[in-house]
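S.K.: no sequence on this one, just coordinates:
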């Protein structure tokens, strides 16, 4: 079982710099996005924390996944292990887009498997990156099985959405780009789906002595449940962010990263995810997917101390309360979303 280490992140950064867009980091205006701090100064006066947004949704293909896909393909190319049949993946989401894009960049074939009911806009986007799109069955499991058969028959290299060290190490390069822009960073906040972003970022952050906050929707918490159980377990998925964060089970690699000192797992309710996404639109005219807003929701959720113990398993923590003066960067990881629910009928529409 591979555990990521910092040398994996460093190698990925050296490999993909110049092939991906450097992340832009923007400070949040004081008071623009209300954050509840853990402590107060003087007579109830809050100093608050300093926080920044890492605008990774501006990455190629609209999400951080481009980093891992680029690292995966370039690494195999360097090692001479990239087959003539190219790469294949079963994903209509951000991972599939990233794989198709990186393959096109590297001049290799990409064969992407999707259920037949996949949205036409995703199929068109994949084809725009030169991918051979195969529509199979009505469920993801059927597309995945077809992808595995294709890989076995053709010799194509199978890429994974998150559970691969090269994919996760690519994601970790984000932290290496954020640090020079916020040299005294205390904490980085990331959303968690399968855990590739978390594994990469937490590994890099741990090396630099930076805290990582891993955020999941309350009813889409594969990592949180794995930490509780001490091993990856299946969870049910019921969240507005499940389209991008909906992994039924986290990876061993992500669990290992999350078990290290300085990594905190928290959950947030869907109502707060929706509110955080709206807040980004209202304050910055930023349109992000619900998965990206999940990270911000950890800071903006009001205290959720629940008396109903049945609704809250032992060890579950709602949101993250920074200390006064804490320097925090929230990673906005993707923006492959339909913005119409933000822009029509908004409160400021003339």
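M.R.: Good, I have the coordinates. Since this is a predicted model, take the numbers as computed values, not measurements.

S.K.: Going by C-alpha atoms from here, please, whenever you check contacts or count neighbours.
M.R.: OK.

S.K.: Let me see the ranges of the strands in this structure.
M.R.: In the chain, the strands defined using DSSP state E lie at 25-27, 50-54, 87-90, 110-114, 132-135, 157-158, 187-191, 211-217, 263-268, 327-331.

S.K.: of these, which approaches residue 224 most closely?
M.R.: Residue 224 lies closest, by C-alpha to C-alpha, to one member of those: strand 263-268, at 6.1 Å.

S.K.: any idea of the angle the closest one forms with strand 187-191?
M.R.: When axes from the mean of the first three to the mean of the last three C-alpha atoms, to 10 degrees is applied, the directions of strand 263-268 and strand 187-191 differ by 50 degrees.

S.K.: Please name every helix or strand in contact with strand 263-268.
M.R.: Applying 3 or more C-alpha pairs under 8 Å, 6 or more residues apart in numbering; DSSP states H and E, we find strand 263-268 packed against strand 211-217, helix 222-229, helix 252-258, helix 290-300.

S.K.: Can you tell me which of the ones you listed is most buried?
M.R.: helix 290-300 (a mean of 30; mean count of other C-alpha atoms under 10 Å).

S.K.: Who are the packing partners of it?
M.R.: Against helix 290-300 (3+ C-alpha pairs under 8 Å, 6+ apart) you get strand 187-191, strand 211-217, helix 242-245, strand 263-268, helix 270-284, strand 327-331.

S.K.: out of the ones you listed, which comes closest to residue 123?
M.R.: helix 242-245 (15.7 Å).

S.K.: Contacts for that closest one next, please.
M.R.: 93-94, 191-194, 216, 220, 290-291 (C-alpha atoms under 8 Å, 6 or more residues apart in numbering).

S.K.: so which of the helices and strands packed on strand 263-268 comes closest to residue 117?
M.R.: So among the helices and strands packed on strand 263-268, helix 290-300 is nearest, using C-alpha to C-alpha, at 21.7 Å.

S.K.: now the closest one and strand 187-191, what's the angle there?
M.R.: Using the same axes, to 10 degrees: helix 290-300 against strand 187-191 is 140 degrees.

S.K.: quick one: helix 290-300 to strand 50-54, angle?
M.R.: 180 degrees.

S.K.: for the stretch 101-250 of the chain, what spans make up the helices?
M.R.: Using DSSP state H, counting those that start in this stretch, the helices of the stretch 101-250 of the chain run over residues 120-128, 140-154, 165-178, 196-207, 222-229, 242-245.

S.K.: a markdown table please, covering these and showing distance to residue 339.
M.R.: Putting the helices of the stretch 101-250 of the chain into a markdown table (distance: least, C-alpha to C-alpha, whole Å) gives the following:
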| stretch | distance to residue 339 |
| --- | --- |
| helix 120-128 | 14 |
| helix 140-154 | 25 |
| helix 165-178 | 25 |
| helix 196-207 | 24 |
| helix 222-229 | 27 |
| helix 242-245 | 15 |
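
S.K.: before we go on, here's another structure to hold up against the first:
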């Protein structure tokens, strides 16, 4: 598990680089609005921390390289642009056009390879070895995880009266690993995954990371075929619970977030809310729950 000291160091490193995102409360449920973060997701925290930490020893002339279903690439491109560093981003051909277009607008060189994140990752790994660029893993990297964990430190500061539970959507596990480490001993953290992209849930069942098939409406952002080693280690050490939701529940949760709060989120983000709206997670009486809404890189055309 990443240390609390590493997360606090990341918070200091990120001062002035990332937004302090707001919390919306509605009775016993609160929403951490990380969807309004720079580049549209929490991953900007991790990417900035990764690049800034590496920059302390000097970055290669080739800059950085990353593989992504979309959000990690957007975060990497944004952080690289802000720091004046070249960026090359590999995404699968199934990446949403809205994300691919935004990558180009941020100045990154975009390469589409494969139909899944795993295939884009393999292509990026080969390219990184050729160029010597700093490889920025989308989720299974200690600096990335520490940066992501800073969102939980903000929650502790913003809600001094406390909270009991945080629901976190999980793909490769870089967000939940940071949140669980930051909140260890202070709040329960629940992993929420699609039934057809259950990498962490399957790892907990098997006792180790395993490959799973990936499909469904949230596969562009929660489409890791295998959970990261840091996430699995953290989930076991912290005793995290895991729940699964189906595609219909995710679509309905996304629609309701729009109708009830006028929040436009991607399907992967709505996965966390779906745990509540579908009954996959039922809070106890008086339990104070935070839903971490982690990204908004989506086409809102299908929300009406």
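M.R.: That came through fine. Note that the coordinates shown come from a computational prediction; the quantities given were computed from them, not determined experimentally.

S.K.: Overlay them and tell me the TM-score.
M.R.: Put the two chains on top of each other and the TM-score (TM-score structural alignment, normalised by the length of structure 2) is 0.94; 303 aligned residues with a C-alpha RMSD of 1.8 Å.

S.K.: could the strands of structure 1 go into TSV alongside distance to residue 60 of structure 1?
M.R.: Shown next, in TSV, are the strands of structure 1 (distance: least, C-alpha to C-alpha, whole Å):
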stretch	distance to residue 60 of structure 1
strand 25-27	16
strand 50-54	15
strand 87-90	18
strand 110-114	17
strand 132-135	19
strand 157-158	21
strand 187-191	19
strand 211-217	23
strand 263-268	28
strand 327-331	16
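
S.K.: Out of those strands, the one nearest residue 230 of structure 1 is which?
M.R.: strand 263-268 (13.3 Å).

S.K.: tell me the contacts of the spatially most central residue of structure 2?
M.R.: By C-alpha atoms, centre = their mean, the mean C-alpha position of structure 2 lies nearest to residue 175, the distance being 4.7 Å. Counting by C-alpha under 8 Å, 6+ apart, residue 175 of structure 2 touches 42-43, 139, 145, 148-149, 168.

S.K.: Trace it over to structure 1, please.
M.R.: Superposed on structure 1 with TM-score structural alignment, residue 175 of structure 2 falls opposite residue 197.

S.K.: again with residue 299 of structure 2
M.R.: Under TM-score structural alignment, residue 299 of structure 2 pairs with residue 338 in structure 1.

S.K.: what about its match, how many neighbours?
M.R.: 11 (other C-alpha atoms under 10 Å).

S.K.: Repeat that for residue 264 of structure 1.
M.R.: For residue 264 of structure 1, using other C-alpha under 10 Å, the count is 18.

S.K.: could you measure the counterpart of it in structure 2 against residue 181 of structure 2, distance?
M.R.: Under the alignment (TM-score structural alignment), residue 264 of structure 1 maps onto residue 241 of structure 2. Distance of residue 241 of structure 2 to residue 181 of structure 2, computed by C-alpha to C-alpha, to the nearest Å: 14 Å.

S.K.: do residue 196 of structure 2 as well
M.R.: 26 Å.

S.K.: Look at the two and report which has more neighbours.
M.R.: residue 181 (25 against 20).

S.K.: which residues does the more buried one contact?
M.R.: 1-4, 149, 234, 238.

S.K.: Of those residues, which are reproduced in structure 1?
M.R.: Compared against structure 1 with both residues aligned by TM-score structural alignment, their matches' C-alpha atoms under 8 Å, the contacts of residue 181 of structure 2 retain 2-4, 149, 234.

S.K.: top of the residues you listed by neighbour count?
M.R.: Counting by other C-alpha under 10 Å, top hit in these: residue 149 with 31 neighbours.

S.K.: what's the counterpart of that residue in structure 1?
M.R.: Using TM-score structural alignment, residue 149 of structure 2 pairs with residue 172 in structure 1.

S.K.: Compare the strands of structure 1 and report which one is nearest to residue 300 of structure 1.
M.R.: Of the strands of structure 1, nearest to residue 300 of structure 1 by C-alpha to C-alpha is strand 263-268, at 9.8 Å.

S.K.: which residues touch the closest one?
M.R.: Residues contacting strand 263-268 of structure 1 (C-alpha under 8 Å, 6+ apart): 202, 211-218, 221, 223-224, 257-258, 294, 297-298, 301, 316-320.

S.K.: By how much does that strand deviate from structure 2 on average?
M.R.: Mean deviation of strand 263-268 of structure 1 relative to structure 2 after superposition (mean C-alpha distance after the TM-score superposition for structure 1): 1.3 Å.

S.K.: circling back: using CSV, lay out the kept ones among the contacts of residue 181 of structure 2 together with distance to residue 60 of structure 2.
M.R.: Putting these into CSV (distance: C-alpha to C-alpha, whole Å) gives the following:
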residue, distance to residue 60 of structure 2
2, 26
3, 28
4, 29
149, 26
234, 31
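
S.K.: nearest to residue 107 of structure 2, of these?
M.R.: Distances from residue 107 of structure 2 to those, taken by C-alpha to C-alpha, are shortest for residue 149, at 27.0 Å.

S.K.: And the closest one, how close does it get to residue 176 of structure 2?
M.R.: 8 Å.

S.K.: Check residue 16 of structure 2 too.
M.R.: For residue 16 of structure 2, the distance to residue 176 of structure 2 - C-alpha to C-alpha - is 23 Å.

S.K.: Who has more neighbours out of the two?
M.R.: residue 176 (31 against 9).

S.K.: And for that one, nearest residue in space, chain neighbours not counted?
M.R.: residue 168 (6.2 Å; C-alpha to C-alpha, 6 or more residues apart in numbering).

S.K.: Could you measure from the one you found over to residue 195 of structure 2?
M.R.: Taking C-alpha to C-alpha, one finds residue 168 of structure 2 at 15 Å from residue 195 of structure 2.

S.K.: These two: who's more crowded?
M.R.: More crowded of residue 168 of structure 2 and residue 195, by other C-alpha under 10 Å: residue 168, with 29 against 16.

S.K.: contacting residues for that one?
M.R.: 175-176, 189-192, 272, 291-293.

S.K.: what does residue 156 of structure 1 give?
M.R.: Counted by C-alpha under 8 Å, 6+ apart, residue 156 of structure 1 has contacts 83-88, 150.

S.K.: lining up those with structure 2, which overlap?
M.R.: Kept across both, from those, using both residues aligned by TM-score structural alignment, their matches' C-alpha under 8 Å: 83-88.

S.K.: wait, residue 87 of structure 1 sits on residue 104?
M.R.: No: if you go by C-alpha atoms under 8 Å, residue 87 of structure 1 and residue 104 don't touch, sitting 10.6 Å apart.
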